[in-house]
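A.B. asks: pasting the sequence and the predicted model now:
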Amino acid sequence: MAEQQVLDVPAIRERLAWIQERIERACRRAGRSPDEVTLIGVTKTFPVAVVQAAYEAGLRHFGENRVQELVAKAAVLPGRIEGGEVTWHMIGHLQRNKARDVVAHADWLHSLDNLRLAETLERRAAMADRVLPCFVEVNVSGEPTKFGLEPDAVHDFLDALAPFEHLEIVGLMTLAAPAEDPEAVRPQFRLLRRLAETYDRRNNPRVQLRYLSMGMSGDFEVAIEEGATHVRIGSALFGPRLEP
C-alpha cells in the first residue's frame, strides 16, 4: 500500500517546478532574487528511491530528520562531504551520541541548540578534520514541545560558541507553529530574522548569520517574504509522508 504512494520522476519534476514557481513569485513580492533561496527536499520516511527520483528531477539539496535515515541514504547518494553531488542537511533534533554520524555524513546541521552538543560536535569535527556548517535552532513559537533556544537566549548562546573552531555558525533555524493561515506565523519568521539582524558580531566575529532556515510546505512563501534563505519542503514535493 505504502509503495503505491511513492512518486516517480515525472511526478516529482512536475511538483518541483510548481514549488519553484511559487518560490519565484514570493521572491518577486519581497524584491528578492530566487537565487537567494535554497529548496531542501525533506525525505523523512521516504525510501531512497524517492531521493534518487528527486535527484533525477533536478533537486540537489535533501534534508533528513533522523540520523539513521541520513546515514542509509547517504550511503546510496553521498553528500558533498563524501565526494558526492548532493548536499545533505540534518534538520531534526540531534542527540550527542549521534554526533559522529552527522559529522561523517551531513554537509549542514540545522539543529544546534545547546552547548553540550556543540562541544561534542566540535570534538568530532576536529577528529574528522572538517568544519561543520551549523544553524542555531530557535523556538520562536514558544511551544513547549519544540526544541530550540528561547529567543532571549540566542545572542548569549552565539557568544558562547566563540571557542569552537570546527563549527561554522551560518544562520538561524526555526519551525513555526502549525497554522491554517500562513499569515498567522509571519511574526515568528520576522522574529527570527530580527534576532539575526541584531546580533553584535563583535562578541563572536566568526558568527556570520548569513542564512535563515525557515518555512515548510504550508508556510514557505511567507517565510521567503520574511527573509528565508533555506526552505524545507516535504509533503508539497513528495506527497503524504509514508509510515516508517
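C.D. replies: Sure thing, it's come through. Residues are numbered from 1 along each chain as shown.
A.B. asks: CA only for contacts and neighbour counts going forward, please
C.D. replies: Noted.
A.B. asks: for I169, which three-state class applies?
C.D. replies: Under DSSP: H, G, I helix; E, B strand; the rest coil, I169 falls in the strand class.
A.B. asks: same deal with F135?
C.D. replies: Under three-state DSSP, F135 comes out as strand.
A.B. asks: for it, give its distance to A17.
C.D. replies: Relative to A17, F135 is positioned 27 Å away (Cα to Cα, to the nearest Å).
A.B. asks: go on, W88?
C.D. replies: Counting by Cα to Cα, the gap from W88 to A17 is 21 Å.
A.B. asks: of the two, which one has the most company?
C.D. replies: Counting neighbours by other Cα atoms under 10 Å for W88 and for A17 shows that W88 has the greater number, 30 against 14.
A.B. asks: this structure: helices as residue ranges?
C.D. replies: Per DSSP state H, the chain carries helices over the ranges 9-30, 48-57, 67-76, 99-105, 115-128, 154-160, 186-197, 220-225, 235-238.
A.B. asks: R210 is nearest to which of these?
C.D. replies: helix 186-197 (8.3 Å; Cα to Cα).
A.B. asks: next up, a second structure to put side by side with the first:
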Amino acid sequence: TKELVAAGITNLGENRTDMFQEKYEALKDNPDIKWHFFGILQTRKIREVANKIHCLHSLDKLSLAIELDKRLNSPLDCFVQVNISEEPNKSGVPVNKVKTFIKQLEKYPKIRVIGLMCIAKLTFDEDILKKSFAKMQKLKEEIESMNLPYAPCHELSMGMSNDYRIAVQYGATKVRLGRIFLI
C-alpha cells in the first residue's frame, strides 16, 4: 500500500475491517489519503471505521444505516450495494427493493447516497457481465431522476480487476482494482 501512495495513488480501499485498521494506522499521518470501505461492515465493527473512511461502498441493510447515523460525526458518502446477479450467497439489496431501501434512508441525515455498487457474477461470459452492468446503469438513472436531496445517486461503483473495462462502458465512475496491482 505504501508503494501505491508513493506512486501518487491516494484513493485506497479495503474490504476487511482488520486489514483496514492496519493500513489506516500505518498511513494515518498522510492527509491526502481518502479511504473507501467496500466489504461487509458488521454493526459491531462500525466504530472501528465510521469516522475514518471517506466513503462506504457496501450499504445494504437498514440496521447498518441506523448504526452509522448514530456514530458518524458528519455525513458519509455511501454507495448502496445491489445484488445485481441475484445470487443468494451475495450481499446487497435485491434489485426490486433498491428504490424502497433508498427512500427509507431519508430518515438518516448522516447517510448520503452518492451511487450504487455491485459485484457482478464471477464469469468470463461478457454477455452476462454486460447485462448486469446495463441493469445497474438503468437503475442508477431511475434513482437519479427521483431527485432525492439525500440520494443524488450520480455514481456507479462496479467492475473489478477482471471486468472493469466492461463496467466502464456501462457508466462505472469507480472501479475496484486490487489484483491488477499484485498487492
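C.D. replies: Good, I have the coordinates. Small disclaimer: the values here were computed from a predicted structure and weren't measured.
A.B. asks: that older thread, turn the helices of the first structure into a markdown table, including distance to E180 of the first structure.
C.D. replies: A markdown table is the format used below for those (distance: least, Cα to Cα, whole Å):
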| stretch | distance to E180 of the first structure |
| --- | --- |
| helix 9-30 | 18 |
| helix 48-57 | 28 |
| helix 67-76 | 29 |
| helix 99-105 | 33 |
| helix 115-128 | 34 |
| helix 154-160 | 28 |
| helix 186-197 | 12 |
| helix 220-225 | 13 |
| helix 235-238 | 15 |
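A.B. asks: and these, which is most packed in?
C.D. replies: Most buried of those by mean neighbour count (mean count of other Cα atoms under 10 Å) is helix 220-225; its value is a mean of 25.
A.B. asks: distance of the spatially most central residue of the second structure relative to N11 of the second structure?
C.D. replies: Centroid check for the second structure by Cα atoms, centre = their mean gives H57 as the closest residue, at 1.5 Å. In this view, H57 of the second structure and N11 of the second structure are 13 Å apart by Cα to Cα.
A.B. asks: spit out the residues that contact these two alike.
C.D. replies: H36 (Cα atoms under 8 Å, 6 or more residues apart in numbering).
A.B. asks: hang on, Y108 of the second structure packs against E67?
C.D. replies: No. The criterion here is Cα atoms under 8 Å, and Y108 of the second structure misses it with E67 at 9.8 Å.
A.B. asks: circling back to that earlier point, counterpart of the residue nearest to the centre of the second structure in the first structure?
C.D. replies: Under the alignment by TM-score structural alignment, H57 of the second structure pairs with H110 in the first structure.
A.B. asks: just E106 of the second structure next, same as before
C.D. replies: Per TM-score structural alignment, E106 of the second structure is aligned with A162.
A.B. asks: what are the buried residues along stretch 6-13 of the second structure?
C.D. replies: Across stretch 6-13 of the second structure, burial judged by 16 or more other Cα atoms under 10 Å covers 10, 12-13.
A.B. asks: and L191 of the first structure, what pairs with it in the second structure?
C.D. replies: Aligned partner of L191 of the first structure by TM-score structural alignment: K135.
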